[in-house]
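> Show me the folded form of this:
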Amino acid sequence: MSVSTSTPDKGVAAVTVDFPPVNALPVQGWFDLAAAVRAAGRDPETRCVVLAADGRGFNAGVDIKEMQRDSGHSALIGANRGCYEAFSAVYECEVPVVAAVNGFCLGGGIGLVGNADAIVASEDATFGLPELDRGALGAATHLARLVPQHLMRALYYTSRTATAAELHAHGSVWRVVPPAELREAALELAREIAQKDGTLLRFAKAAINGIDPVDVHRSYRFEQGFTFEANLSGLADRVREGFGQESGKEEKAAKAAKEEKGRA
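Presented below is the predicted three-dimensional model:
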């Protein structure tokens, strides 16, 4: 399990997340990711950062199992602060950040790509916030940067996902490519950006952030307060327990259907 940084091209830093099996990050993982992105952006040789992930998907959010093992609220507080730090690091990175999204991008993954400057996605990429099914709230701030307001609300309330092609149609995904071409496509965009003057790029990033209509830091922090309230009240645990039971039933039904098909 790691967050690593490499330099695939001149002026380009690649920050890669690898937390098997599904890139659901533990508390320390979020802080490590934040530190790596900030360090890459501070490097005077860096003109663009590519944020990518190894494995089956880009990001599955926080490590729910880590929170379930915690009898108190320290893991929840840590996850809240860690996500805030990681999302902020992407947004505040001194140079543009290109997110290379493969497979699923859920929960905290939306916070990362929603704060990125550009997104390149593989054809199998899906984006969504299953927070209500997990007894949590948050990252509507970032989903609202990817899709129009009413679609954001419908996706949020239903926990449904949107495909890379759908986000491309809304203009929030730069390119959609076959999975095997994802890294190269993201690097291609990063190389083009990195050809610009490094100091001017930093001015441009600061200027664009300065004219944002929504304060993403305050907005997301406001959302987090409701997540904590849901956990303190016991509501989150009840929702997660119910979701786990329903998921178990669905898995059993799918397995039974597969076995029945095999006997046919």
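
> alpha carbons only for contacts and neighbour counts from here, please
Fine.

> the longest helix in the protein is where?
Longest helix in the chain, counting residues (DSSP state H): helix 235-263.

> What residues of that one count as buried?
Neighbour-count burial for helix 235-263, counted by 16 or more other CA atoms under 10 Å, picks out Ala236, Asp237, Val239, Arg240, Phe243.

> and for comparison, fold this next one:
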Amino acid sequence: MGITSTSDSAGITTVTVDFPPVNALPSQAWFDLADAVLTAGKDPKTHVVILRAEGRGFNAGVDIKEMQATEGYEALIAANHGCAAAFAAVYDCEVPVIVAVNGFCVGGGIGLVGNADVILASDDAIFGLPEVDRGALGAATHLARLVPQHLMRTLYYTAQNVTAQQLEHFGSVYKVVPRDELDAAAREVAEMIAVKDTRVIRRAKEAINRIDPVDVKTSYRIEQGFTFELNLAGVADEHRDEFVATGKARTNS
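A predicted model of the protein is given here:
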């Protein structure tokens, strides 16, 4: 359980997330994930990284129960900094990062996937941001890299999910496969990259990041500022308390 990394002679490092039951990550785990991805990229023997998860789904975002069980804002600040670090690590990793998304990918999971280089998904995968239902904001930056602008707004305001098949249609997901074939499909793409000259691939990753039209780290940080505002106003606690107590989103009714 936790964040683990394995490397092989082909130059492929696999980082696996395993936090039962739903891969909702506690604050420290986001930092651990960031460290694992950056460390892999710095290793000259690593040519490509696969980011995957065990269990029911790829990622359920931050551990809200941890946040609500902590007095003050310490856990909130740690979670926000941890998410920013993990999202940035995927983006800044010196080699391409392939994500293999199984089941659900929501909240913070969108930040990881939106900053990845290649996305593969199981045929039962769904993607979404329930942030407004939790009294928070964030990762619209990354959702906007997966769907067209107006669809991003619709999904964001309504907290609806989008399917892997829809994202494949938009071209943001490279391939959709049955869940039991997901790891093999990710491995196949990783091997195609790993056989290239890593000196060229590393420069290609840097070049593509440098010509990116969106500064994803600054953009996400702006979103986080509004999340802090909602917390200071007490709005976020109302929504998180309701979710912890009932498992459902708070409404105005």
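
> Now the TM-score, please.
Between these two chains, after superposing, the TM-score reads 0.96 (TM-score structural alignment, normalised by the length of the second structure); 249 aligned residues with a CA RMSD of 1.3 Å.

> Output the buried residues of helix 235-263 of the first structure in CSV, with distance to Thr7 of the first structure appended to each entry.
Below are the buried residues of helix 235-263 of the first structure laid out as CSV (distance: CA to CA, whole Å):
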residue, distance to Thr7 of the first structure
Ala236, 41
Asp237, 43
Val239, 43
Arg240, 41
Phe243, 42
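
> now the residue nearest to the spatial centre of the second structure: how far from Ser9 of the second structure?
Closest to where the C-alpha atoms of the second structure average out (CA atoms, centre = their mean) is Leu112, at 2.3 Å. Going from Leu112 of the second structure to Ser9 of the second structure by CA to CA, to the nearest Å gives 26 Å.

> Then Val176 of the second structure?
In this view, Val176 of the second structure and Ser9 of the second structure are 27 Å apart by CA to CA.

> can you give me the strands in the second structure?
For the second structure, the strands defined by DSSP state E occupy 2-7, 12-18, 48-53, 97-101, 104-106, 118-122, 126-128, 161-163, 175-177.

> Out of the ones you listed, which one sits most buried?
Most buried of the strands of the second structure, by mean neighbour count (mean count of other CA atoms under 10 Å): strand 97-101, with a mean of 28.

> Quick one: average offset of that one versus the first structure, please.
Taken against the first structure, strand 97-101 of the second structure registers an average deviation of 0.3 Å after superposition, with mean CA distance after the TM-score superposition for the first structure.

> contact partners of that strand?
48-53, 57-58, 90, 113, 116-122, 125, 182-183, 186, 190 (CA atoms under 8 Å, 6 or more residues apart in numbering).

> swap the cut-off to 6 Å and go again
When contacts are defined by CA atoms under 6 Å, 6 or more residues apart in numbering, strand 97-101 of the second structure is touched by residues Val49, Ile50, Leu51, Arg52, Phe58, Ala116, Asp117, Val118, Ile119, Leu120, Ala121.

> Same question for stretch 136-145 of the first structure.
Stretch 136-145 of the first structure is touched from outside by Gly111, Gly114, Glu131, Met152, Tyr220, Glu223, Gln224, Thr227, with contacts defined as CA under 6 Å, 6+ apart.

> just stretch 80-89 of the first structure next, same as before
In contact with stretch 80-89 of the first structure (CA under 6 Å, 6+ apart) are residues Val27, Trp30, Phe31, Ala34, Arg38, Gly111, Leu112.

> Greatest separation within those residues: which pair is it?
Comparing all pairs in the contacts of stretch 80-89 of the first structure by CA to CA, the longest separation belongs to Val27 and Arg38, at 17.3 Å.

> where along the stretch 1-150 of the second structure do the helices fall?
Taking DSSP state H, counting those that start in this stretch as the test, the helices found in the stretch 1-150 of the second structure are 27-42, 64-68, 74-92, 108-114, 140-143, 149-158.

> most packed of those helices?
It is helix 108-114: most buried of those by mean count of other CA under 10 Å, with a mean of 28.

> and it, what does it pack onto?
Taking 3 or more CA pairs under 6 Å, 6 or more residues apart in numbering; DSSP states H and E as contact, there are no helices or strands that helix 108-114 of the second structure lies on.

> Could you rerun that using 8 Å?
helix 74-92, helix 140-143 (3 or more CA pairs under 8 Å, 6 or more residues apart in numbering; DSSP states H and E).

> After superposing, tell me the mean distance of the shortest one to the first structure.
Average distance, helix 140-143 of the second structure versus aligned residues of the first structure after superposition (mean CA distance after the TM-score superposition for the first structure): 0.2 Å.

> returning to that earlier point: may I see the helices of the stretch 1-150 of the second structure organised as CSV, with distance to Arg203 of the second structure added?
Formatted as CSV, the helices of the stretch 1-150 of the second structure follow (distance: least, CA to CA, whole Å):
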stretch, distance to Arg203 of the second structure
helix 27-42, 12
helix 64-68, 38
helix 74-92, 12
helix 108-114, 21
helix 140-143, 23
helix 149-158, 29
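
> Which stretch among these approaches Lys196 of the second structure most closely?
Judged by CA to CA, the one of the helices of the stretch 1-150 of the second structure that comes nearest to Lys196 of the second structure is helix 27-42, at 15.3 Å.

> Against the first structure, what's the mean shift for the closest one, could you check?
Aligned to the first structure and superposed, helix 27-42 of the second structure gives a mean residue distance of 0.3 Å (mean CA distance after the TM-score superposition for the first structure).

> Provide the aligned range in the first structure for that helix.
Under TM-score structural alignment, helix 27-42 of the second structure corresponds to residues 27-42 of the first structure.

> Show me how far that stretch is from its chain's centre.
14 Å (CA atoms, centre = their mean, to the nearest Å).

> same check, this time on stretch 224-241 of the second structure
21 Å.

> on that earlier part again, for the helices of the stretch 1-150 of the second structure, which one sits closest to Arg210 of the second structure?
Nearest of the helices of the stretch 1-150 of the second structure to Arg210 of the second structure, taken as CA to CA: helix 74-92 at 10.6 Å.

> Next, the angle helix 27-42 makes with that closest one.
Comparing the axes of helix 74-92 of the second structure and helix 27-42 via axes from the mean of the first three to the mean of the last three CA atoms, to 10 degrees yields an angle of 20 degrees.
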